[in-house]
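# Let me see the structure of the following:
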Amino acid sequence: MTQHGSNPLIGAAQLQQAKRILYMSHLALGDYVYQGVFLQQLAATYPHLEIDVWFDDCREQRKSWHGGRNQILGQWLESEPNISHIYANPDSEQQRQQQIQDAQQRHYDLVFFIATTRSERFCHYARLIAGDGCAVGAYALNAVQRWQHKEAIAALDASIKVSKSTRFDHISEFYRHHFHALVAMDSPARAFQQLRVPQLYLDALQNSDELDNFVFINHLSTTEKRDWQLAQVFECIATLHQAQPTLRFVINATNEQVTQLQHQVQSNNQLRDINISTFSAKRHFYELPAMISRARLVISVETAIMHLAAALNVPALALIRAKAHQWRPLGPGEILVGGKRVDSISAQTVADKALALLAKA
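Alright, predicted model coming up:
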């Protein structure tokens, strides 16, 4: 039985008659852990539909991390059997206009979006891409912005205002509310994705003795207030090593950061007798979840890593700010909440909690 809102903007009859649909949103890995289940359920509810995804975040200026997101998120989406085609973050406005033209050539019957930022651009692009098709969306614009962009909103076939995320206890409930307001579809059985790593990437790690009995640590994010300090990482590792001398550690970093991180680890005399490796997924997204799947415990700040651990059913100790409570992971493990900054959580507090979790494993 279809379990959707009383009056979704795209009804079941429209979906049954459609052949191709485009979903647009400013996705990151963590977002997709929670949104992906709805796209999977959409495909299961309407198996005849060809589903494409636009994750260009519609920024005017390209960010330094766009390339990395395009690669890792793009590789994950391209591996999803229910997704046919993707549109990533462009290198320039010219490239974005080319993407819009390419999307127009795919003749979508239905285009829908959830945009919590730069909503006016999503309204405009959704209408351009849909052409004679149906374009609807959920936008986040205040009263002044709605007046400024009233023509873009009015050009849509239908739209709703994004409800404030603070209304919901968890981000998964926020997405559930908006997907069911937009699209007539069955309700997913789970709140987040279960990630299955292709055997190829698991096999690549299978014979590595260095990857037994280890803790995977991710201390960096895209903003300083969500980071844990490297000194705290080293203190935590030293404490854990003292309690469990056979424990090994893998510290995650981006490709750009990993060489410097290796040097910092090797030059620290207090860590000389501790088995510490650095890691970065160099060739494919699935290298990261493959590594996480081998860990006894994941310690992560509020980035996609903690959500990937949940998707892999690996125990995680998540370090988050109080205001990020809605983004807490829902998998096994524990959550430590700091104040306005993640590094307000002490290394000793993390080590104590980690040892308690390891004792349960």
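# CA atoms for contacts and neighbours, from now on please.
OK.
# gap between Q35 and E80?
13 Å (CA to CA, to the nearest Å).
# Counting neighbours, go ahead and name the busier of the two.
Q35 (21 against 11; other CA atoms under 10 Å).
# Show residues contacting the host helix or strand of S172.
Using DSSP states H and E, S172 sits in helix 171-182. Contacts of helix 171-182 with the rest of the structure, by CA atoms under 8 Å, 6 or more residues apart in numbering, involve 4-5, 7-10, 34-35, 38, 112, 114, 136-138, 162-163, 165, 167-168, 191-192, 326-327.
# The closest residue to Q348 other than its chain neighbours and T246: what is the separation?
Leaving aside its chain neighbours, Q348 sits nearest to C236 (6.4 Å; criterion: CA to CA, 6 or more residues apart in numbering). According to CA to CA, C236 stands 15 Å off from T246.
# picking up where we left off before, give the buried residues for the next helix or strand after the helix holding S172.
Remark: after helix 171-182, the chain's next helix or strand is helix 199-206, criterion DSSP H and E. Across helix 199-206, burial judged by 16 or more other CA atoms under 10 Å covers 201-202.
# now helix 199-206, how far from the centre of its chain.
Distance of helix 199-206 from its chain centroid, counting by CA atoms, centre = their mean, to the nearest Å, is 23 Å.
# another one to check against the first:
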Amino acid sequence: MKQLIPPTLLAQAKKILIVTHMAIGDFTYMQMCFRALKRAHPHLEIHLWVDERRRSANPEDWPHLKNYSLYDWLAASPYIDKTYDQNYSPALHAQSIAEARREDYPIVASLTHMACHRYARLTREICPRGFILGLAKQKYRFFELSKKLSILKFNATIPLYESQERDVPHVSDIYAQWFSKAFGLDIPKPDRYPVIHIPDQWTAYARDQISTWGLGSKIVFINTYSKGPERCWPLERAFELIREMRSHPQWRDAGFVINVVPEDLPAAREIYNNAALPDTHLFSAVDNFFQLPAILALCSLIVTVETAVMHLANAVHVPVIALMRQNNPEWVPIDRENSAVILVKEMDAWVTKIELPEVMEKVLSWPLC
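You can find the predicted model right below:
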């Protein structure tokens, strides 16, 4: 396959900027592509622009956006040499653009699958003279002329996949295809499997936390939170699930950890106090991203909605039961042997339509449990 970025340009470049609107789930798989790029071109510095689509002019929104836990993982990555993570306000976004323009990148690649035309304009603003590449829809309608004209700013484009296509590949395969087309990389399937290196201090933290909680070796981690309400499960159902699991001998002595996003901790504590379940604890990674995978790695089973926890479970090799919608089949867990998926029955149904008996059926019938 002919690579879109000219090989001589890639060989001569000292640095490259990759623009994304990345979430933790994206980086779980895309980091393996960055690793392949770094190994193929060790001379090349990889700079990453993380665009914040929730960018806000309201100062009250900034603390939450500024402390996005993904940035902890990016800072620890051996494959990323620089990260632009100050894009959560219009003023900082403008400063980041100015900073990136001063770098005078010879190559900028936009791997953003939403609003591709906007990122065509952004990458050309950052890189007025260099080679820019990006994703683009395969077809633009007649009333989308302005979008099509923006896409023409790219020197080369990669066709965007469609989530509703039949037999859509796994997201890890999609990312590998992007890097193959852009950089000419061959990333074998085993090299696409996510890996996470947890620093020793956070492994020690997790062990100390489990010990402080007084939990034994059988621990179940439950996560009901996702960014979109359509992918969340009611927190109350997590407590119902615990009661139901405890009614069966194999889970009677298990400990339970319930994940809570930091901003919902006060409300979750009220529900938790009313539930009064023994050996059950709320958890939130409030200090550092690595708190989450460190705790996950010590668990026996993870039950989660469709979010980063689902993919991190595969990365730390802990069995997972995932509650998912039908809309994005490319995001199913990559490890099929250690994962079970419960799908809503209708295409546009929310995860709340998954009832407790469906989850218990999977818990009790799945061999790994």
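# Next, count neighbours for the residue nearest to Q348 of structure 1.
C236 of structure 1, neighbours per other CA under 10 Å, totals 20.
# Where does it fall, secondary structure wise?
If you go by DSSP H and E, C236 of structure 1 is part of helix 230-243.
# Check Y23 of structure 1 too.
Take DSSP H and E as the rule and Y23 of structure 1 turns out to sit in strand 20-24.
# how much does that strand stray from structure 2?
Following the fit onto structure 2, the mean deviation recorded for strand 20-24 of structure 1 is 0.6 Å by mean CA distance after the TM-score superposition for structure 1.
# What is the burial count for F154 of structure 2?
23.
# doesn't A120 make contact with it?
Yes. Taking CA atoms under 8 Å as the definition, F154 of structure 2 is a contact partner of A120 at 6.2 Å.
# Check the contact lists of the two and give me the overlap.
Jointly contacting F154 of structure 2 and A120 under the rule CA under 8 Å, 6+ apart are G134.
# longest single helix anywhere in structure 2?
What stands out as the longest helix in structure 2, according to DSSP state H, is helix 24-40.
# Comparing the following helix or strand past that one with structure 1, how large is the average distance?
Next helix or strand after helix 24-40 of structure 2 toward the C-terminus (DSSP H and E): strand 45-50. Strand 45-50 of structure 2 differs from its equivalent in structure 1 by a mean of 0.7 Å after superposition (mean CA distance after the TM-score superposition for structure 1).
# which outside residues touch whichever helix or strand comes after strand 45-50 of structure 2?
Once the chain leaves strand 45-50 of structure 2, the next helix or strand it forms, by DSSP H and E, is helix 62-66. Residues outside helix 62-66 of structure 2 that contact it (CA under 8 Å, 6+ apart): 54, 56, 86, 88-89.
# and with 6 Å instead?
Here helix 62-66 of structure 2 makes contact (CA atoms under 6 Å, 6 or more residues apart in numbering) with no residue beyond itself.
# Sketch out the strands for structure 1, chain order is fine.
20-24, 50-54, 83-87, 110-115, 134-139, 158-161, 214-218, 248-252, 276-279, 297-301, 316-321, 333-338 (DSSP state E).
# Could you give the number of residues near the nearest residue to V363 of structure 2 once chain neighbours are set aside?
Nearest residue to V363 of structure 2, sequence neighbours excluded (CA to CA, 6+ apart): C369, at 6.1 Å. If you count neighbours by other CA under 10 Å, C369 of structure 2 ends up with 14.
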